[in-house]
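Asks: with the sequence up front, the predicted model follows.
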Amino acid sequence: LEGNLLRYVNCLLQDSDSNFWRKARFLVHTGNRQLASHKDGKIHLCKSWLSWSSPELISVSPLAVVSGQETSLLVRGRNLTNPGTEIHCAYMGGYTSMQINGSTYKGASYDEVNMGSFKIQVPSPKALGRCFIEVENGFKGNSFPIIIADAAICKELRLLESELGTEAKASDIISEEHAYDSHRPRSREEVLHFLNELGWLFQRSTAPLPKSSDHSLRQFKFLLMFSVESDYCALVKVLLDMLVESNLDMDDLSKDSLAMLSEIQLLTRAVKRRCRKMVDLLIHYSISSNDGNSKKYIFPPNLEGAGGITPLHLAACTSDSDDMVDVLTNDPQEIGLTCWSSLLDANGQSPYAYAMMRNNHSYNKLVAGKYADRRNGQFSLTIGVEDQHSGVSAVQLNKISLQFKQDRRSCAKCAVVATRSNNRFPGSQGLLQRPYVHSMLAIAA
C-alpha cells in the first residue's frame, strides 16, 4: 500500500464485484502517514494524519448501554472543543450528529463534554449490538466503541471504564513526528481490542450466526478468556450460547470448538480467581439434545489440564478455598463428589491427597460429610449472609423451612423429635442470625 496507495485504492473500487466500496465513505491510512479518503466517487490523498491539534477520544462513559434506553454520554478526550470539531454516532451504516448539551470542561490534559440524550434501538430480539462515537475535524479524529446489551452485561462491562483512565499519560500523547509510533498502556489497548471484538460479534448476532471459522474461534477464545478473567458471568453465558449456536454439530459442539475450550481451561481459570458464581455457572452449563431428553455438561470438575491437574486438584491445594471445594462437589452429575479420592493426576495424586499435603483438612471433612449425607439420603445447605460467595441466605432458608413445614405429613415420631430439637435449640424457629450456628436435620416421614 505504501508504494502506490492511490493505485491500490482504485483497484479496490474498480475490481470489486459489488458496489459496496464504490458507494461507501472510507479512509485508508498507512504506516508512513499517508491518508486516502473516498467519498461520492472521489479519492483524496493527504500526508498529514495526526498532530498535536488533532481531536482524539480517550474514553466514553457509559461504554455499554441498554437497547432502547435513554442515557447521557460523558465524552473525554483531547482537542474536542477546537473550532470545526464534530462528534457523531455511527450505527448500522448511518450517522447521527450529537449536540453538546450541558457543561464542557477544558483541562490541561483532556477535555470533557457532556452529550445530550442518547438512545439506540436494536432490531434484533437478542438486543445485542454496537455503535461508535466518532470525533473528527476534517480528516483528523478517531472513534470509540459502545456496546449495546442487556442490563446485566452492561453493568459488568462498565467496570472497564476505570481501566481506560482519563488522565493524559506521556505514552498517550501523539506527536507529529511519532504519529504511528505511539504506545499506549497495554491494559488500555487490550480493553479497546476486547470492546471492538465483542462489538463486532454482537453486531453479527442481529442475524443467525454462520458456522464458525478459524478466525471466529480465535475471537471466541480471546473473548471468553478475557470475560472469565474479569468475572463477567452474564457475558460468559451469552458468549457460550453464541458459540454453541454457531458450532453445534448434531447434539454436540464441533471438535475444533471442544479443542479450543479444552485449551483455555475456563473452569480452572475461574477456580484460580475463586469466583464461586463463575464456577457454578460453568459446571452447570449444558447442551441439550435435539429431543430434549438428555444434556451434555461441557465443563465437568474432572476436566484434565496439564499434568492431569483438574479443577478439583487446584482447589484442594489452594488455601481458603472451602467455597470452591463446595461448589465443585455440587455439580449436577456428582462427579466432583464421587471422584474426590480416586481422581489421579500424572503423579498418581488425588484431590484428597493434595488437601492432606497442604494441611487443608477441612476440605476432606467437607467432602466426607457431603458424601455421607448423599449415602444416607440427606442433603447439605450452605448457611450464611447472602453475597456473591454464599449459597442460601438466612431469609431464603426460613422460607424453605416454612414451606417444608406446610408440605410435610405429621406423625408422632416426627413430632417427638421436633419437640426435643426445639427444647435443645431455643429460638431456632426464627431467622438464623450470626454469630449463632444451628445444626439442621432433615427427617423424611
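Replies: Noted; the coordinates are in hand.

Asks: use CA for all of it now, contacts and neighbours both
Replies: OK.

Asks: show me where the stretch 201-350 of the chain has helices.
Replies: 214-229, 233-247, 255-264, 266-273, 276-284, 311-316, 322-328, 335-338 (DSSP state H, counting those that start in this stretch).

Asks: any buried residues in the longest one, and which?
Replies: For helix 214-229, burial by neighbour count (16 or more other Cα atoms under 10 Å) applies to 216-217, 219-229.

Asks: export those residues to a markdown table and append columns for distance to Ala64.
Replies: A markdown table is the format used below for the buried residues of helix 214-229 (distance: Cα to Cα, whole Å):
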| residue | distance to Ala64 |
| --- | --- |
| Ser216 | 22 |
| Leu217 | 24 |
| Gln219 | 20 |
| Phe220 | 19 |
| Lys221 | 21 |
| Phe222 | 19 |
| Leu223 | 16 |
| Leu224 | 18 |
| Met225 | 20 |
| Phe226 | 16 |
| Ser227 | 15 |
| Val228 | 18 |
| Glu229 | 19 |
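
Asks: wait, which of those is closest to Met278?
Replies: Lowest distance from Met278 to the buried residues of helix 214-229 (Cα to Cα) belongs to Val228, with 7.4 Å.

Asks: looks like the closest one contacts Val271 (just checking).
Replies: No - using Cα atoms under 8 Å, Val228 is not in contact with Val271, being 10.2 Å away.

Asks: second structure for comparison follows:
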Amino acid sequence: IEDQELSTGFLPFIVAEDDICSELCTLESLMNDCDIDSSKFKERGEVLEFLHVFGWLLERFRLAYDLDFPNHQDSRLSNLEIKWLLEFSVERDWCAVLKKLLNILFDTKIGLAYYYMEQLLDEVSLLHRAVRRNCGPMVEFLINYVPQQNAVPQASISQLLTSPLFRVDKKGPSGVTALHVAAETAGAERVLNILTSGPEE
C-alpha cells in the first residue's frame, strides 16, 4: 500500500483475494470521478481512509506470517478504528472484506484477544446492521461465520462451535434481537427466512 499523504494524489494499492478485490472495485466510480460535488467529497475521503487502513492491516498480517515480523501492542489498531472498519464493510454489503477483517482480527498473532473481540462485536452489532439493510448474503455469512480454529484459544473452541458468534436471538443496543428487527422490516421476508433456518434453529 502506498504510504503517502492523501493530498499527494496517490491511491492505496491493495493485493488481496479475487473476491475482496471485486468488492473493493465497486468504489472505482467514486474514486475516478474528477468532478465530485461537496456531498461526495466526504464520502471519498472516508473511502480513501478505509483503503489505507485496510491495506495497512493486510500488510501487517503478511509481515506477521511471511517474515515473522513482531506485532507490537503499539502498532495495533484502536478499538474505534476496528469498529469503523467493520461498520464500513457491513454498510457496503462486503462479505469477503468483512470475512478477511474478522479472520485477521481474531488471529492471535496480530489481532485482539478472543474475548476482547467478542465484547467489541457486541458493541458493533453487525448482524443487526445487516438485517436493517435487508442484505440476505451478509446475514447468511454472519450467522454461519466461525473464526479459524488456530485463531481461537483451545478452551473456547468447543463453546464457539456450539454457540454461534452472531446469534439471531441476541439483543442489540436497542434491546431487540435481529429476529425482531427483521420481523418489523418491510420486505425482509428473505432475511427472516435466513435467520429462522440458520445453524441455531
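Replies: Nice, I can see it. Quick caveat: nothing in here was measured; it's all calculated off a predicted structure.

Asks: look up how far Leu112 of the second structure lies from the residue of the second structure most remote from its centre.
Replies: The C-alpha centroid of the second structure is most remote from Asp35, which lies 29.9 Å away (Cα atoms, centre = their mean). With the distance defined as Cα to Cα, to the nearest Å, Asp35 of the second structure ends up 40 Å from Leu112 of the second structure.

Asks: and what of Ile157 of the second structure?
Replies: Note on Ile157 of the second structure: its distance to Leu112 of the second structure, by Cα to Cα, is 16 Å.

Asks: neighbour count for those two, which is higher?
Replies: Legend: neighbour count by other Cα atoms under 10 Å for Ile157 of the second structure and Leu112, higher for Leu112 (21 against 17).

Asks: follow-up on the earlier one: I'd like the helices of the stretch 201-350 of the first structure as CSV, with distance to Lys23 of the first structure appended.
Replies: Converted to CSV, the helices of the stretch 201-350 of the first structure look like this (distance: least, Cα to Cα, whole Å):
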stretch, distance to Lys23 of the first structure
helix 214-229, 28
helix 233-247, 31
helix 255-264, 37
helix 266-273, 44
helix 276-284, 46
helix 311-316, 53
helix 322-328, 55
helix 335-338, 58
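
Asks: can you say which of those is packed in most?
Replies: The highest average neighbour count among the helices of the stretch 201-350 of the first structure, using mean count of other Cα atoms under 10 Å, belongs to helix 311-316 at a mean of 26.

Asks: what's the match for the residue farthest from the centre of the second structure in the first structure?
Replies: Aligning on TM-score structural alignment places Asp35 of the second structure opposite Ala168 in the first structure.

Asks: pick out the most distant pair among the buried residues of helix 214-229 of the first structure.
Replies: Ser216 and Glu229 (19.8 Å).

Asks: what about the closest residue to Ile283 of the first structure other than its chain neighbours, neighbour count?
Replies: Among residues not flanking Ile283 of the first structure along the chain, Phe299 sits closest, at 5.2 Å (Cα to Cα, 6 or more residues apart in numbering). Phe299 of the first structure: 22 surrounding residues under other Cα under 10 Å.

Asks: and the aligned partner of Phe299 of the first structure in the second structure, what does it touch?
Replies: Counting by TM-score structural alignment, Phe299 of the first structure lines up with Phe166 in the second structure. Phe166 of the second structure makes contact with Leu127, Leu142, Ile143, Asn144, Tyr145, according to Cα atoms under 8 Å, 6 or more residues apart in numbering.

Asks: same list (these) but as CSV, adding distance to Leu192 of the second structure.
Replies: Shown next, in CSV, are these (distance: Cα to Cα, whole Å):
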residue, distance to Leu192 of the second structure
Leu127, 12
Leu142, 14
Ile143, 12
Asn144, 15
Tyr145, 18
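
Asks: which among those gets closest to Thr185 of the second structure?
Replies: Of all the contacts of Phe166 of the second structure, Leu127 has the smallest distance to Thr185 of the second structure: 14.1 Å, by Cα to Cα.

Asks: which residue in the first structure lines up with that closest one?
Replies: In the first structure, Leu127 of the second structure lands on Leu267 (TM-score structural alignment).

Asks: and the helices in the stretch 1-150 of the first structure, which stretches?
Replies: Ranges of helices in the stretch 1-150 of the first structure, per DSSP H, counting those that start in this stretch, are 5-15, 20-23.

Asks: redo those helices as a markdown table? Include mean neighbour count.
Replies: What follows is the helices of the stretch 1-150 of the first structure, written out as a markdown table (neighbours: other Cα atoms under 10 Å):
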| stretch | mean neighbour count |
| --- | --- |
| helix 5-15 | 14 |
| helix 20-23 | 14 |
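
Asks: returning to that earlier point: tell me the spacing between the match of Phe299 of the first structure and Trp94 of the second structure.
Replies: Per Cα to Cα, Phe166 of the second structure is found 17 Å from Trp94 of the second structure.

Asks: before we move on, what about Ser7 of the second structure?
Replies: In terms of Cα to Cα, Ser7 of the second structure sits 27 Å off from Trp94 of the second structure.

Asks: who's more crowded, those two?
Replies: Per other Cα under 10 Å, whichever of Ser7 of the second structure and Trp94 has more neighbours is Trp94, with 20 against 6.

Asks: what does that one align to in the first structure?
Replies: So, by TM-score structural alignment, Trp94 of the second structure is matched to Tyr232.

Asks: so the spatially closest residue to Leu27 of the second structure that is not a sequence neighbour is in which element?
Replies: Nearest-residue entry for Leu27 of the second structure: Val47, 7.9 Å, with adjacent residues in sequence omitted and distances by Cα to Cα, 6+ apart. Per DSSP states H and E, Val47 of the second structure falls inside helix 38-66.

Asks: what's the angle between that helix and helix 79-90?
Replies: 110 degrees (axes from the mean of the first three to the mean of the last three Cα atoms, to 10 degrees).

Asks: just the buried residues of helix 38-66 of the second structure, please?
Replies: 44, 47-48, 50-58, 60-61.

Asks: adding distance to Asp18 of the second structure, write those residues out as CSV.
Replies: Formatted as CSV, these follow (distance: Cα to Cα, whole Å):
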residue, distance to Asp18 of the second structure
Arg44, 23
Val47, 19
Leu48, 20
Phe50, 18
Leu51, 16
His52, 19
Val53, 19
Phe54, 16
Gly55, 15
Trp56, 18
Leu57, 17
Leu58, 14
Arg60, 20
Phe61, 18
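
Asks: from the residues you listed, which is closest to Asn71 of the second structure?
Replies: Nearest to Asn71 of the second structure among the buried residues of helix 38-66 of the second structure: Arg60, at 7.8 Å, using Cα to Cα.
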